[in-house]
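*Asks:* this one's structure only:
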C-alpha cells in the first residue's frame, strides 16, 4: 500500500520515529469538503479540490504514547493524491499538497 509506505517513510525521515508496521491501524472514508474540520484542511485550500475527498488514514502510537496520524486525501474519481497531512497528538505538523 503506497499510502502506508508514505506514512512510515515520513515518520522515519522527517520525525525520526521508528515503528513496527504491524502496529499501524488504518481506514478509509469519503468526506465532502463541508464535513472536513478546518484544522485539518483550511478552507483556503479548498479552491483546487474536488467536492469530496477519499481519506486514507493511518494511526500509530509510539513507545512514549505519542499519537501519530497520517492522512492522504485522494481525488474520489482518479485516486490521485491531493493532500498529505501528519498530526502529532492532534496537532498538524505537516500539511502539503501532493506533487
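*Replies:* Right, received. Where do you want to start? Quick caveat: nothing in here was measured; it's all calculated off a predicted structure.
*Asks:* Every contact and neighbour count from this point should use C-alpha atoms.
*Replies:* Will do.
*Asks:* wait, residue 31 sits on residue 53?
*Replies:* Yes - taking CA atoms under 8 Å as the definition, residue 31 is a contact partner of residue 53 at 5.6 Å.
*Asks:* put this beside the first:
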C-alpha cells in the first residue's frame, strides 16, 4: 500500500526512525466532527474540514515502545489530502492543513484567470476601437 510506504519513508526522513513495514497498521473510519478528539484534530481545524470526514490512521509502535500515529483526512472521491497530523505517545508533534493551501492556490489561479480575461477584454476593446477609427 502506497500510504504505508510513504509513512515508512517519512518516518526515516523526518524522525530518523527505521520502521518495519510489516509492523505498521492501517485503519480508516468516517467520523462526525463531534466524535473527534481535540488531540487528533483541534476544533478550529475541524471547521475547515468536511463533516463527516474520513480519517485514515497509520500506526506504529517503535522498539522503545513509543506509539506513532499519522492521521490523514482526504477528500471523498479525489483522495486529495486535506489534513495531516503526527502524534507520538499521545502528543501532537506536527500538523499540516492542506485545505488552506488548496484554497490559496485556487484563489491565486482565479485571480490570474481574472487578470488574463481582463487583459484579453482590454485588448479586444482596443482592437474594436482601432478598427472603427479606420472606417
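*Replies:* Perfect, thanks for sending it. Just so you know, these numbers come straight off a predicted model, no measurement behind them.
*Asks:* who's more crowded, residue 31 and residue 53 of structure 1?
*Replies:* Each of residue 31 of structure 1 and residue 53 has its neighbours counted (other CA atoms under 10 Å); residue 53 has more, 23 against 15.
*Asks:* On the C-terminal side of the helix or strand hosting residue 4 of structure 2, identify the next helix or strand.
*Replies:* Assigned by DSSP states H and E, residue 4 of structure 2 belongs to helix 2-15. Later in the chain than helix 2-15 of structure 2, the nearest helix or strand by DSSP H and E is strand 25-31.
*Asks:* now for that next one, which elements pack on it?
*Replies:* Judged by 3 or more CA pairs under 8 Å, 6 or more residues apart in numbering; DSSP states H and E, strand 25-31 of structure 2 is in contact with strand 53-61.
*Asks:* mean offset of the strand it packs on relative to structure 1 (after superposition)
*Replies:* When structure 1 is overlaid, strand 53-61 of structure 2 sits 0.9 Å from its aligned residues on average, using mean CA distance after the TM-score superposition for structure 1.
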